[in-house]
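Student: got a structure for you, letters missing:
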């Protein structure tokens, strides 16, 4: 009998919560099949089968708290479902398989939502039984459109479906004063607590500036096809902002530093976090050693992070550390905002939407694509003069990208 344990968490993660089991006791699985999902303060970790065999006992159930490397299930390698004990959570009956003659476990027909959706996870079946919502009518956010527990907590119906109770009768449409109560996920609670702590425990101040995006847009339009052909990734705006921020951090070390009690920690490296929106909330994967990365490296890594975030595949290593953060609210249409610090970092850059605006240029009015930039910083660590000069440096480098190439 083998043990299935939770992953080993890093020091920054105290524990996790079982959010979903994808198998039941007595179920036969293949090597690397997904068994369970554990949500931590930062990411959702997957637990996979160590070998071909059977999950004989589930020790930790949905919503249970688990510690690093803690036993969550027992597993018998090489076993078949016929040799495993029947699951205790539901009555079962054995039937002969038609394709090979091997006996397999099948749930007894009990009627209603639960019997019709044996392929769903236990958490989803439980939610379906309690709410009377049929999982097949719900838009799934999991891999391959799989319906998850969170989908059942606040169901989004498919276009051709309607919510029905387990008796088959439609539920009355909610009135204009309807409301629903959904528990916060562990990730959302952690984000909320960190943002609240940042506003309460730091002397946060924000300075603004604006940048003319025309030179950068012209450069992108001229070279984007060659760039993609040469490097295999598209040329965006974020890579230049990352490189400009890196250069500005070199010139103003206090912005790249952090506070540890009464000590100031000056970092001799440049790890820039890029805020990414995912289905589970805001996450901040980190670009390591950006001073050693090319623009193509930055673009490729950001694209990789975006894909991982949407699939829930970001690992703890992807989001650990960071000396500075860039958040781009402009992709959602934000014109101006005051980004909140990501402690223990002492500054964060906010990018915003690009809008055409009339600007005075050498005594003439011109229509230019302008973007507001915002730098929120901890005034305990960074003086206003340094913050303003740091933001102006980014503005100058973005408005004249050749300064970066010539190291001026």
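Tutor: In hand now; what should we look at? These numbers were taken from a predicted model, which means no experiment stands behind them.
Student: C-alpha only now, for contacts and for neighbours.
Tutor: Fine.
Student: packing partners of the strand ranked longest in the chain?
Tutor: In the chain, assigned by DSSP state E, the strand with the most residues is strand 364-378. Applying 3 or more Cα pairs under 8 Å, 6 or more residues apart in numbering; DSSP states H and E, one finds that strand 364-378 makes contact with strand 204-212, helix 214-231, strand 347-351, strand 354-361, helix 384-399.
Student: need the strands for the stretch 101-250 of the chain, in chain order.
Tutor: Taking DSSP state E, counting those that start in this stretch, the strands of the stretch 101-250 of the chain run over residues 103-107, 204-212.
Student: what are the ranges of the helices in the protein?
Tutor: Along the chain, counting by DSSP state H, helices occupy 112-116, 122-131, 149-153, 186-201, 214-231, 238-251, 295-311, 316-319, 384-399, 402-405.
Student: for the longest strand of the chain, buried residues please.
Tutor: Residues 368-378 are the ones in strand 364-378 that count as buried (16 or more other Cα atoms under 10 Å).
Student: between the helices and strands packed on strand 364-378, which gets nearest to residue 95?
Tutor: Closest to residue 95 of these is helix 214-231 (Cα to Cα; 55.5 Å).
Student: got the angle between that closest one and helix 384-399?
Tutor: Angle, helix 214-231 to helix 384-399, by axes from the mean of the first three to the mean of the last three Cα atoms, to 10 degrees: 60 degrees.
Student: hold the first one in mind and look at this next one:
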């Protein structure tokens, strides 16, 4: 935004200090003039009782004519004193602001690792510096996350494209090759690329919070998700169980259904090879709606849990060999949807193996 040049804050404070000193001096001299000189009888200096000093003694024998030049000299001294003192005082008071400004300019050059770390006790400037340091830390973490996400997304998108290129090269170099197998493999690769692109778009939509909020029953979403994924659970030998009463929440029905489906799908895929179970339960606690998805599986190390919600993390990094292979965005999408709905997501490892996922969302009063 273009602005016309103006006075600096330091100069404004200096002029304010000097003006205040001048005003105080003028009022003081006016009081002396009004009470000690204007009440002096004509032709003599006002004398009072012996126990009170006379105005002549107080003024050193000055009369009204001698008072004006002295007052002008005093005002000139006060002006210089106010300007010089105000300049140094303003500079001392505004020195933290200069440090904050330098930090902002450094951050503007993409150096987000710089921090102000203003020393001293708490005041307005130090609160501003601490708030700016916290903002820089969040921006640095966000930029690092975005860069990591962009690199991973580029790698994931390049994989199906490179596979498609390799299959086409083989078909071109070997015209007699069976085209049915080639078409089937190209279809699988293309489906995976489409799924990955849709997952990225859904993740972006959740992060931008560009959705309409409405009343949603989490219990109905849980039933719909389990019915949709029942064939996959039966194929893998996983038992699905759903329970819970009416659990109202406020949010996007489409996004919350995607969140529930991702959680149930993740629980089925990362389960025991056979005889596993997945339990989905919903309940309402006051103004909070809770969705619990508990699954059996192999034990998870505690240090792995914080990374499960990062994009393109696949838990135990098992090899994906079926048509339901994930793109590594399942829990990342869940985390973004929960965050967009002002909720919380908790991942708790089960002692016997597997994972307990708890989603808490704002419900209806």
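Tutor: Sure thing, it's come through. Treat the numbers as computed from the prediction; the structure is a model and nothing was measured.
Student: quick one: TM-score?
Tutor: Remark: TM-score between the superposed chains equals 0.23 [TM-score structural alignment, normalised by the length of structure 2]; 135 aligned residues with a Cα RMSD of 6.7 Å.
Student: hmm, back to that, single out the most deeply packed of the strands of the stretch 101-250 of structure 1.
Tutor: Compared across the strands of the stretch 101-250 of structure 1, strand 204-212 shows the largest average neighbour count, a mean of 18 (mean count of other Cα atoms under 10 Å).
Student: elements contacting that strand?
Tutor: On a contact count with 3+ Cα pairs under 8 Å, 6+ apart, strand 204-212 of structure 1 meets strand 364-378, helix 384-399.
Student: related to what we said a few turns ago, right, so of the helices of structure 1, which gets closest to residue 75 of structure 1?
Tutor: Nearest to residue 75 of structure 1, of the helices of structure 1 and by Cα to Cα, is helix 122-131 at 18.2 Å.
Student: for that closest one, buried residues please.
Tutor: 122-129, 131.
Student: ditto for stretch 207-226 of structure 1
Tutor: Under the neighbour-count criterion of 16+ other Cα under 10 Å, stretch 207-226 of structure 1 has 208, 211-214, 216, 220, 224 buried.
Student: returning to what we had before: make CSV out of the helices and strands packed on strand 364-378 of structure 1 and add distance to residue 57 of structure 1.
Tutor: Formatted as CSV, those follow (distance: least, Cα to Cα, whole Å):
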stretch, distance to residue 57 of structure 1
strand 204-212, 50
helix 214-231, 49
strand 347-351, 47
strand 354-361, 56
helix 384-399, 57
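Student: quick check: which of the ones you listed is nearest to residue 274 of structure 1?
Tutor: Closest to residue 274 of structure 1 of those, according to Cα to Cα: strand 347-351, at 9.9 Å.
Student: by contact count, what packs against that closest one?
Tutor: Using 3+ Cα pairs under 8 Å, 6+ apart: strand 347-351 of structure 1 touches strand 324-328, strand 364-378.
Student: apply 10 Å and report the result again.
Tutor: Where contact means 3 or more Cα pairs under 10 Å, 6 or more residues apart in numbering; DSSP states H and E, strand 347-351 of structure 1 is packed against strand 204-212, helix 238-251, strand 272-274, strand 324-328, strand 364-378, helix 384-399.
Student: out of these, which comes closest to residue 106 of structure 1?
Tutor: strand 272-274 (46.7 Å).
Student: tell me where the longest helix sits in structure 2.
Tutor: Per DSSP H, structure 2 has its longest helix at helix 124-173.
Student: what angle do the helix or strand following that one and helix 124-173 make?
Tutor: Counting by DSSP states H and E, the next helix or strand C-terminal to helix 124-173 of structure 2 is helix 179-208. Interaxial angle of helix 179-208 of structure 2 relative to helix 124-173 (the same axes, to 10 degrees): 170 degrees.
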